[in-house]
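# missing the sequence, but the structure's below:
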């Protein structure tokens, strides 16, 4: 039986609060690498964030089929934001 899993924006690194250099600007989706219906492997990159100073890959914690994508390129992201749902087998 397949299970539907949510992939949410992970917690930002603690160093971003103390230093602030990496995330001094708005954090946006630079590249979206998945679409509904596509298969994805565990740890494959879902999207790439642009923090103003660095690009950061966000991996998928599950293997399965992408059911729905809740974000688009250039969207701002925040901790806990729903990114995609994945149907795991």
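Alright, I've got the coordinates. It should be emphasised that the depicted structure is a prediction, and the values quoted were computed from it without experimental measurement.
# For the rest of this, base every contact and every neighbour count on C-alpha atoms.
Fine.
# Quick check: residue 56 vs residue 85, distance?
The gap separating residue 56 from residue 85 is 20 Å, by Cα to Cα, to the nearest Å.
# ok, how many other residues are close to the residue nearest to residue 64 when sequence neighbours are not counted?
Of all residues not flanking residue 64 in the chain, residue 88 sits nearest, at 4.5 Å (Cα to Cα, 6 or more residues apart in numbering). Neighbour count of residue 88, defined by other Cα atoms under 10 Å: 17.
# same check, this time on residue 64
21.
# Looks like the residue nearest to residue 64 contacts residue 3 (just checking).
Yes - under the criterion of Cα atoms under 8 Å, residue 88 makes contact with residue 3 at 5.2 Å.
# Put this next to the first one:
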């Protein structure tokens, strides 16, 4: 398995389903996460459920290019790079 610890991962659609499961798994593996979706309350609940994880949240609609770019910009601002966009 690839070592994901300290990699900067951006996850779009992270508020439920596969996005949420991926967030939880990568948080366990020590990734630095920037998670985004339209439902801010769900993102906050996920981040709060993983208090030891390095998680930033952003409200964004994946169908809107400028909102996706803002999520990438947040990751770069906070961590200096994006290693894995999901």
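Cool, got the structure. Keep in mind it's a predicted model, so treat the numbers as computed, not measured.
# Got a TM-score for the two of them?
For this chain pair, the superposition-based TM-score is 0.25 by TM-score structural alignment, normalised by the length of structure 2; 41 aligned residues with a Cα RMSD of 4.8 Å.
# More neighbours: which of residue 56 and residue 85 of structure 1?
More crowded of residue 56 of structure 1 and residue 85, by other Cα under 10 Å: residue 85, with 20 against 15.
# and that one, how far is that from residue 15 of structure 1?
28 Å.
# Straight-line length of stretch 9-21 of structure 2, end to end?
Note: stretch 9-21 of structure 2 ends 14 Å apart using Cα to Cα.
# Please disregard the earlier target; I meant stretch 23-43 of structure 2.
End residues of stretch 23-43 of structure 2 are separated by 10 Å (Cα to Cα).
# ok, now stretch 11-18 of structure 2?
Its start and end residues considered, stretch 11-18 of structure 2 measures 10 Å (Cα to Cα).
# go on, stretch 29-49 of structure 1?
Span of stretch 29-49 of structure 1 from end to end, Cα to Cα: 5 Å.
# now swap in stretch 15-29 of structure 1 and tell me
Start-to-end, stretch 15-29 of structure 1 (Cα to Cα) is 20 Å.
# Ok, stretch 57-69 of structure 1 next?
16 Å.
# Could you measure from the residue lying closest to residue 39 of structure 1 once chain neighbours are set aside over to residue 86 of structure 1?
Leaving aside its sequence neighbours, residue 39 of structure 1 sits nearest to residue 65 (Cα to Cα, 6+ apart; 4.3 Å). Counting by Cα to Cα, the separation of residue 65 of structure 1 from residue 86 of structure 1 is 5 Å.
# wait, residue 58 of structure 1 sits on residue 50?
No - checked against Cα under 8 Å, the pair residue 58 of structure 1 and residue 50 is beyond contact range at 11.0 Å.
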